[in-house]
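Peer 1: Provided below for reference: sequence and predicted model.
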Amino acid sequence: MNSSAKPLPHKASLPASATDVSATPRVIVQVAFDVPLDRVFDYLAPRPLPAGVRVLAQFGPRKLVGVVVGQAAASPHQLRPLLAVLDELPPLPDDWLALTRFAARYYHYPLGQTLFTALPTALRNPPRRTLALPPVYALSEAGAAWQPPARAARQLALWARLRQGPLALDDEARALHPQAGKLLREWLAAGWLAQVTPAQAAMTVSPGPALTDEQREVVDGLSWAGFSATLLDGITGSGKTEVYLQWIAQALAAGRQALVLVPEINLTPQLEARFRARFPHTPTVCLHSNLADGARAQAWLAAWEGRARLVIGTRLAVFTPLPELGLIVVDEEHDGSFKQQDGLRYHARDLAVWRAQQAGAPVVLGSATPSLESVAAVQAGRYRHARLTRRASAAALPQIHLLDIRRQLLDEGLSAAAWQALADGLAAGETSLVFINRRGWAPVLACVDCGWLSSCPHCAARLVLHWHDRRLQCHHCGHHEAIPHACPSCGNPDLKPLGQGTQRIEAALRRQFPQARIARIDRDTVSRRDAWAEIDRQVRAGELDILVGTQMLAKGHDFPSLSRVVALNADGGLYSADFRAEERLFALLTQVAGRAGRGALPGQVWVQTQFPDHPLYLALREHDVAGFAQRLLEERASAGYPPAVFQALLRADAPELDTAMAFLREVRQYAACHGDVLSLGPAPASMARLAGRERAQLLLQAERRAPLHAALSALCSGLDDWARPFGSALRWSLDVDPQEL
């Protein structure tokens, strides 16, 4: 970190890390709470408080943590005083508050709930202990000539790390020695160490592979003079990650912080390991849902304080405070997991672009299959376009074979050609991947006599057969039940699974290839983050012959020995009523195919389909990402779909569908007053019943953002009033730029 960065103060605290406010309060402050009300609340404070200070206040019968967002000159109401000022940390930074204000405004979500969505859980509640950053230690002049006894190997490891630069008493130090805290304090008392303000460790970069000419041109082409948005459009295996690393090194060398957003961090262990290997002494934190609340808060605070120079995280990490932000990278920018689907329905990619613009820093959106929104931004001149058209290893893109299965008898879902491809790979000692984006044994259990299908009692969905667990499970609401011994409708004991899932394919492969070493990778088998590291080790050590998995295998994995991919049941994506389904299917199949042939072995991909002449499959076979995107953009413009237009989706759910529909009809009558906004619906949602509630939706659409948001602002001011006659049974939510219809 630059020496100019200011450390967070570590203040003494009251019982709950707070300052007493018993003095006569005189100042009126406006406080935002984590409540579903789009307003702030006035309280009396003992002194002027800057925006961003956390406070404790009585809110009805509850004591809640709030955030001061401003001051008021006067109030017509009798006001309560604050209970405490939680000032063990400084006020939340202005740029962070600006980001949350923008998110609340753009997504039409209460400011208080937006603020508390962006805060770590440990900062959302009254503190049980003082939140303070760990002390940081560095070698003193006397310590430069001293070291622990030679027999104390772990002490020596801790000391060797201190020789590389300042060290905080955090997880890194405790991993080197379980009693790191005790040792560091002893060495401090002996004069071997000095406690310092947090500072950047000596910036060292491990050597990486030589850049190709194309990579070098892309790296040199990034502008560091203020804000810029770049779409890094690179084929699978083209070395996008290496380009990211080069840019991150430049940002770190300039004394700046870097933020890297990834779709799902527990699916990309190679990426995290690669970053840590390249920057071994750069303080790095990872923010994701697997972290405990305390660990997440400490990582968040380290980034805010400026000690963490590199932050890697999933979508919520876009809200991490970074005082010296110099670069944002959004990897796999097309991925749907960057869109939050409940609560504050933000899109992390879009917020990353806004945040980079506010910080005057470059943002890079990387993908082998860019989203149509990003392609349209390039065509409109808002984003710069950087391209990587060749694989970094000089390997060719995999050859894609379309297997026409319309007149073929399938064996456990695989055609004869697919079985032969796997047998050939096994004989050659190569690793193969069987991709089927459906976990479980089979999508549904059926009665061959009366046609009964296993259905969820709470959702408009089928119960998936999980044979190994002897249960039927809903993958939407979580309901599960035992497999019936006979048909619940007619009593027939002959129940059959229909279709295939990963479990069934795995069992079929084990029967066909009993000598093969097979691993199944889906959310049922990979529940621990370190499970990916073990799979990666096994593949690289040549201990696995065939992988069977879902889309979890499509993201960010680089297995040099994997040469063959067989994709099953891909056609399902062509039947969806969602206009984005074709775009998603193409991206998924391109990413899956891109796992093959990344090393010395040529890649071969077999895609089973009943529509081999479909434009999607023809573009996939030719690796024509740009042509496919252009065709979809033209179709979207002609049909009036995003990104040619802008949308918002008002959803409603209730125990009865008529209740939700009636509410939305009321809203539509008002929305019709806005002539620039088209209202479509209301109509039942694509999954009309979920978790026991009936769902409907109203789509609002405009050719420009401004009229749409003006209409949404007007609507939001009255939605609670329109909902009130329907009682507590009705719930509604607004989704701006929806990704699921």
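Peer 2: Looks like it came in fine. The structure presented is a predicted model; accordingly, all values stated were derived computationally and were not measured.
Peer 1: rest of the way, CA atoms for contacts and neighbours
Peer 2: Fine.
Peer 1: which secondary structure element contains the spatially closest residue to residue 30 that is not a sequence neighbour?
Peer 2: Once flanking residues are discounted, residue 30 sits nearest to residue 42: 4.7 Å by Cα to Cα, 6 or more residues apart in numbering. Using DSSP states H and E, the element containing residue 42 is strand 41-45.
Peer 1: second one coming, line it up with the first:
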Amino acid sequence: MKNQKPILNVAVPTPQRQLFDYVIPDEFIKSDSTELFIPGCRVLIPFGNRNLIGLIVKISQSTDFDLKKLKPIKALIDKEPLVSKILFDFFIWSANYYHHPIGEALLKVFPGNLRKGLPLPKTTTRCWKIDKSYSSDNTKSVKQLDLLSLLNSVDHKTDEFLKACFGRSTISALAKKGLITEFQKSYTKEKVSFPKALKQNPKLLNDEQATVLSKLSIEKFSCSLIDGVTGSGKTEIYLQFAELILKNQRQVFILVPEINLVQQMEAQFSNRFDLEVLTFHSNMTDNQRLLNWTKAKNGEAHIIVGTRSSVFVPAFNLGLIIIDEEHDQSYKQQEGFRYSARDLAIQRASNDSIPVLLGSATPSLETIQNCIKNKYQHLYIKKRIGLSQPPKWNIIDLKNQSISNGISEFAETKIKETISNGKQALIFINRRGYAPALFCNSCGWVMDCANCDSKLTLHKAKQKLICHHCEFTANVPLKCLACDKDSLVPVGMGTERIEEYLKNIFPTIPVFRVDKDSSKKKDFMENLHRKVNGAEPCIIIGTQMMTKGHDFKNITLVLALDTDTQLFHPDFKNQERLGQLLTQVAGRGGRGQFLGEIYLQTYNSDHPLLEKLVKDNYGSFLQDISSEREVTLMPPFRHLALIRADSTHSDKVINFLKHVRSITNSIQPQNRSINYIGPLPSMLEKRAGRYRYLFQIRTKNRSQMHSLLTKLTHQMGTIKIPSSVRWFVDVDPVEL
């Protein structure tokens, strides 16, 4: 229906895959102020019996609904769009690419405070200056006099600077005496000047590093993979290429896969550049996230270091995106809006015509294929920097070994040799807790999770049994709940059990456990690095948290305890992940002047993939994985999308996905280039009390997949779905 009044097409955070039409209130029309309504602005809208925050996506001159039934918005929150048009269009493109409800996706990419309707914060800086009535006679404290002397020689200094130099108590004392005055300084954008902006000089690059840097261009979009072995100095290339971008008055974004790596990368850039380096991740408060988001938007932050959600942070003048450890599956969001931050970063860089760098010692197969197709530039660094050599790979065949608490006799001997030589050992086991199961020796009973198809993991330190999938927690029973006998024993190994065992063997040697549980302590990683870099003999026991980003010079032994579990896991990407984990953890060894060794404990010493890793390298290993994926028509040789569904009733979710398959087949029957599989149970069929199944869609080209998904999701929106069933689309999944 055509209309003289503009119609606002608003994205609302609901599971419905549509925009909602609203009209502009009469007072705006009467005052001729309709131009205030611009896509990207937030509005307060009536939605059912609630008031919600929505985003204007489009402004139309017509509607499919009765104009008289359309409601006016309640308020226009923003006087101008929150982000630029090109970035807002990128947000919309992202929602459409991953076929996620547009309202949920668009609101999700903004900080929580903006979703609540709060305004952008004023980005002022707290500063101090000398009071006009200043007199040094009013204090005798040396620290206070030094602070006053400094402020007397300059116009002002920031609170952060003075706190770091003199301490909060000194500032407070002078303020109480009225000798210094606080004020808020508004940001004024200043030109970045080099070498003034450098705190430390760049390191001298070796020939391989220099060659890689010379092939990077700041002029236009390009995607370059820096495929460098562990310890090859990829970060120094990041820093020196970032310097070229910063000299051109542009901003740099660095994405890392995990929060515990943010601090390390932030330190690298803060130590090099005397510029504003800010972080962005989920452990920050809502207020701090919004403040840093706003500073990046205004150009106050020159460098942003963050996790996957940072791909949506606005920028004043973005010039470079760096994706460190590009292979890491943590870049793929696994709940809600299931986007890949790595893939979106590449798309955003393409939109902005800027370079993007991917860095890894173990690139993903998808990235390697894009290099083979010449979509990405493939740059190699095959040698470590300095005198350090790559670690020597070895296999411990467990069929010929006695084992105690998961550690073979040979491995225990190697640990003792390492400690006696004054060096450090890293024990890798990708399983936290004390033991993965509590077992009854009398009747065979095992304590399962009440909500999942999984066993409860024993956490001895907490004296709890915990499900690692849904966080269900139970007390440790004194007797078997099936036969009432006192015969419960922990079965299997976790980081806690290995820690306990090694502390008994090495009572005078520091043993550090690094996992999700231990790292919750404040400043854990910072303290760990300080202690380990003290170079005294020690043993580190760690999960995958220890596989990347850590530079310990005195580790010469790496021991991987549980190689076989992932070797035979049925998920299509698991063997690739195993190769990445083992190669990365091996890279923690021998980073100083002493040669490192890695030993893989396995019952399958003649497995061809393990032989490839040990005798050849990760690249050769990946070629075998690639050949298998090509034969089985799995990514990256086919494009994969999943319709995932779950319900409290398994029959309902199976029947629902059967119906989905029927609809899919009616839209596009299977042929040589399009293939359907399912419904199939997910790898963990029951989780948090819900049965989980999936329907696979595999296509030869990407346009086929998106065309099919667009038609399918539209038709699914018209069918009646049982209230207990939830469904969503997972494009380019990293697990089944």
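Peer 2: Yep, that arrived. Only a predicted model underlies this, so the values are computations on that prediction, with no experimental measurement involved.
Peer 1: picking that back up, what span of the second structure lines up against the helix or strand just after the strand holding residue 42 of the first structure?
Peer 2: The first helix or strand that comes after strand 41-45 of the first structure along the chain, using DSSP H and E, is strand 54-59. Per TM-score structural alignment, the counterpart of strand 54-59 of the first structure in the second structure is residues 42-47.
Peer 1: how big's the offset between that stretch and the first structure?
Peer 2: Once the two models are superposed, stretch 42-47 of the second structure sits on average 1.8 Å from its counterpart in the first structure (mean Cα distance after the TM-score superposition for the first structure).
Peer 1: Now do that stretch: distance to the chain's middle.
Peer 2: Here stretch 42-47 of the second structure is found 31 Å from its chain centre; the criterion is Cα atoms, centre = their mean, to the nearest Å.
Peer 1: Same question for stretch 662-682 of the first structure.
Peer 2: So, by Cα atoms, centre = their mean, the centroid of stretch 662-682 of the first structure is 33 Å from its chain's centroid.
Peer 1: before we move on, what about stretch 208-223 of the second structure?
Peer 2: Put simply, stretch 208-223 of the second structure sits 25 Å off its chain's centre (Cα atoms, centre = their mean).
Peer 1: in the first structure, what residues pair with that stretch?
Peer 2: Under TM-score structural alignment, the match for stretch 208-223 of the second structure is residues 214-229.
Peer 1: returning to what we had before: so what does the strand holding residue 42 of the first structure touch, helix or strand wise?
Peer 2: Strand 41-45 of the first structure sits against strand 27-33, with contacts defined as 3 or more Cα pairs under 8 Å, 6 or more residues apart in numbering; DSSP states H and E.
Peer 1: The strand it packs on vs the second structure, mean deviation?
Peer 2: Overlaying the second structure shows strand 27-33 of the first structure at a mean distance of 2.3 Å from the equivalent residues (mean Cα distance after the TM-score superposition for the first structure).
Peer 1: Show me where the stretch 451-600 of the second structure has its helices.
Peer 2: Ranges of helices within the stretch 451-600 of the second structure are 495-505, 524-532, 563-567, 574-586, based on DSSP state H, counting those that start in this stretch.
Peer 1: possible to save the ones you listed as a markdown table with distance to residue 356 of the second structure?
Peer 2: Converted to a markdown table, the helices of the stretch 451-600 of the second structure look like this (distance: least, Cα to Cα, whole Å):
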| stretch | distance to residue 356 of the second structure |
| --- | --- |
| helix 495-505 | 37 |
| helix 524-532 | 29 |
| helix 563-567 | 32 |
| helix 574-586 | 22 |
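Peer 1: hey, which of those helices is tucked in deepest?
Peer 2: Mean neighbours per residue, mean count of other Cα atoms under 10 Å, is largest over the helices of the stretch 451-600 of the second structure for helix 574-586, with a mean of 22.
Peer 1: picking up where we left off before, so for residue 667 of the second structure, which of the helices of the stretch 451-600 of the second structure sits nearest?
Peer 2: Closest of the helices of the stretch 451-600 of the second structure to residue 667 of the second structure is helix 574-586, at 32.5 Å (criterion: Cα to Cα).
Peer 1: so the closest one corresponds to what in the first structure?
Peer 2: Per TM-score structural alignment, the counterpart of helix 574-586 of the second structure in the first structure is residues 581-593.
Peer 1: which stretch of helix or strand covers the residue in the second structure that residue 700 of the first structure lines up against?
Peer 2: Applying TM-score structural alignment, one finds that residue 700 of the first structure aligns to residue 697 in the second structure. If you go by DSSP H and E, residue 697 of the second structure is part of strand 690-699.
Peer 1: again with residue 115 of the first structure
Peer 2: Here residue 115 of the first structure sits within helix 111-118, counting by DSSP H and E.
Peer 1: again, but for residue 229 of the first structure
Peer 2: strand 228-234.
Peer 1: ranges for the strands of the stretch 401-550 of the second structure?
Peer 2: Counting by DSSP state E, counting those that start in this stretch, the segments of the stretch 401-550 of the second structure that form strands are 403-404, 407-408, 424-428, 437-440, 457-459, 464-466, 473-475, 488-491, 511-514, 539-542.
Peer 1: Nearest to residue 121 of the second structure among these would be which one?
Peer 2: Taking Cα to Cα, strand 511-514 is the member of the strands of the stretch 401-550 of the second structure nearest to residue 121 of the second structure, at 37.2 Å.
Peer 1: against the first structure, where does stretch 557-565 of the second structure fall?
Peer 2: Taking TM-score structural alignment, stretch 557-565 of the second structure hits residues 564-572 over in the first structure.
Peer 1: How far does the matching stretch sit from its chain's centre?
Peer 2: 25 Å.
Peer 1: go on, stretch 551-561 of the second structure?
Peer 2: Centroid displacement of stretch 551-561 of the second structure relative to its chain, using Cα atoms, centre = their mean, is 25 Å.
Peer 1: outside of it, which residues touch it?
Peer 2: 231, 406-407, 411, 414-415, 418, 423-429, 529, 532-533, 535, 582, 585-586, 588-602 (Cα atoms under 8 Å, 6 or more residues apart in numbering).
Peer 1: try stretch 456-474 of the second structure
Peer 2: 433-438, 447-452, 454-455, 475-476, 490, 496, 687-688.
Peer 1: Next, work out how far apart residue 291 of the second structure and residue 658 of the second structure are.
Peer 2: Per Cα to Cα, to the nearest Å, residue 291 of the second structure is found 47 Å from residue 658 of the second structure.
Peer 1: Equivalent analysis for residue 447 of the second structure, please.
Peer 2: Residue 447 of the second structure is 34 Å from residue 658 of the second structure, by Cα to Cα.
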